[in-house]
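Novice: pasting the sequence and the predicted coordinates here, then a few questions.
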Amino acid sequence: MRYLMMAMRTENETPPDEALFVEMDKFVKELSAAGILVATGGLDPVGMQVVAKDGEITVTDGPYTEAKETVGGFALIDVRSVEELHEVSRRFIAITGDGVGRIHQVFS
């Protein structure tokens, strides 16, 4: 079962420090060695938005005034059970710090 875990950042949050990167690197190496990690990365908080409405496509550069949070980073994992998902996701959010994590199952 594949899941996308995302760490959400609020607009007023301070940028991550070096300790977060060190801990995340250890976590990534461990999950990679276990064959669980499919992909991971941090995301640019600015990004862009693509909207389709009535057949017209609009691309807008960020930041977005209506957005209160953005995805700060993600990990795509492949686990054998929901219990394993819970364990990995708890560790992921513990490293990313205070805030909200989101998890979505990825269907192929």
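Specialist: Structure received.
Novice: please make it C-alpha for all contacts and neighbour counts, starting now.
Specialist: Will do.
Novice: please tell me how far P63 sits from P45.
Specialist: Between P63 and P45 the computed distance is 8 Å (Cα to Cα, to the nearest Å).
Novice: which parts of this structure are strands?
Specialist: With DSSP state E, the ranges of strands along the chain come out as 2-10, 37-42, 48-53, 56-61, 69-78, 100-106.
Novice: also this one, for the comparison:
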Amino acid sequence: MRFLSMIRLNENTGQRPSQQLMDDMGKLMAQMMADGTLLDTAGLRPTAEGTRTRLSHGKLTTTDGPFTETKEVIGGYALLQADSMQQALELTRRFLQVHGDEWEIECELRQLDESCVPPRP
């Protein structure tokens, strides 16, 4: 089963990852890629560089960032391969624990609905 872990954070804190965190995160990602539990991951650029497109009653609108009305934003993601929600949750916990005591972040973990995905070649 595949799971999407979406990292939520408050980007207005100005907090940036230390070199130690980046090194520790790199080790964790390498280990998870090697054991096949991490399929893909990335951080997202700030909302100031993004846009939102909305469809409402047949009308499309686009809004440029930053999105000041939003307190928490998705700051990154990890696509996980796991045998169960419990295993995916443990993988997500490992990711969060690497951040130590200084960070205030959370991950939303959701299983992908494989019936919506075309078969892989």
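Specialist: Done, it's in. What you see is a predicted model, and the numbers here were worked out from it, not measured in a lab.
Novice: go through the strands of the first structure and name the closest to E18 of the first structure.
Specialist: Closest to E18 of the first structure of the strands of the first structure, according to Cα to Cα: strand 37-42, at 13.6 Å.
Novice: coming back round to it: could I get the strands of the first structure as CSV with mean neighbour count?
Specialist: CSV is the format used below for the strands of the first structure (neighbours: other Cα atoms under 10 Å):
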stretch, mean neighbour count
strand 2-10, 21
strand 37-42, 14
strand 48-53, 10
strand 56-61, 10
strand 69-78, 19
strand 100-106, 14
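Novice: which stretch among these comes nearest E30 of the first structure?
Specialist: For those, proximity to E30 of the first structure was assessed by Cα to Cα; strand 37-42 is nearest, at 8.8 Å.
Novice: so what secondary structure elements neighbour the closest one?
Specialist: helix 18-33, strand 69-78 (3 or more Cα pairs under 8 Å, 6 or more residues apart in numbering; DSSP states H and E).
Novice: which one is the aligned residue in the second structure for V50 of the first structure nearest to, not counting chain neighbours?
Specialist: Matched to the second structure by TM-score structural alignment, V50 of the first structure sits across from T53. Leaving aside its chain neighbours, T53 of the second structure sits nearest to T62 (4.3 Å; criterion: Cα to Cα, 6 or more residues apart in numbering).
Novice: map the one you found across to the first structure for me.
Specialist: For T62 of the second structure, the equivalent position in the first structure is taken to be V59, counting by TM-score structural alignment.
Novice: now that match: how far from V50 of the first structure?
Specialist: Look at V59 of the first structure and V50 of the first structure: by Cα to Cα, they are 5 Å apart.
Novice: hang on, the earlier thing: out of the strands of the first structure, the one nearest L31 of the first structure is which?
Specialist: strand 37-42 (5.2 Å).
Novice: just give me how far the closest one sits from the chain centre.
Specialist: Distance of strand 37-42 of the first structure from its chain centroid, counting by Cα atoms, centre = their mean, to the nearest Å, is 8 Å.
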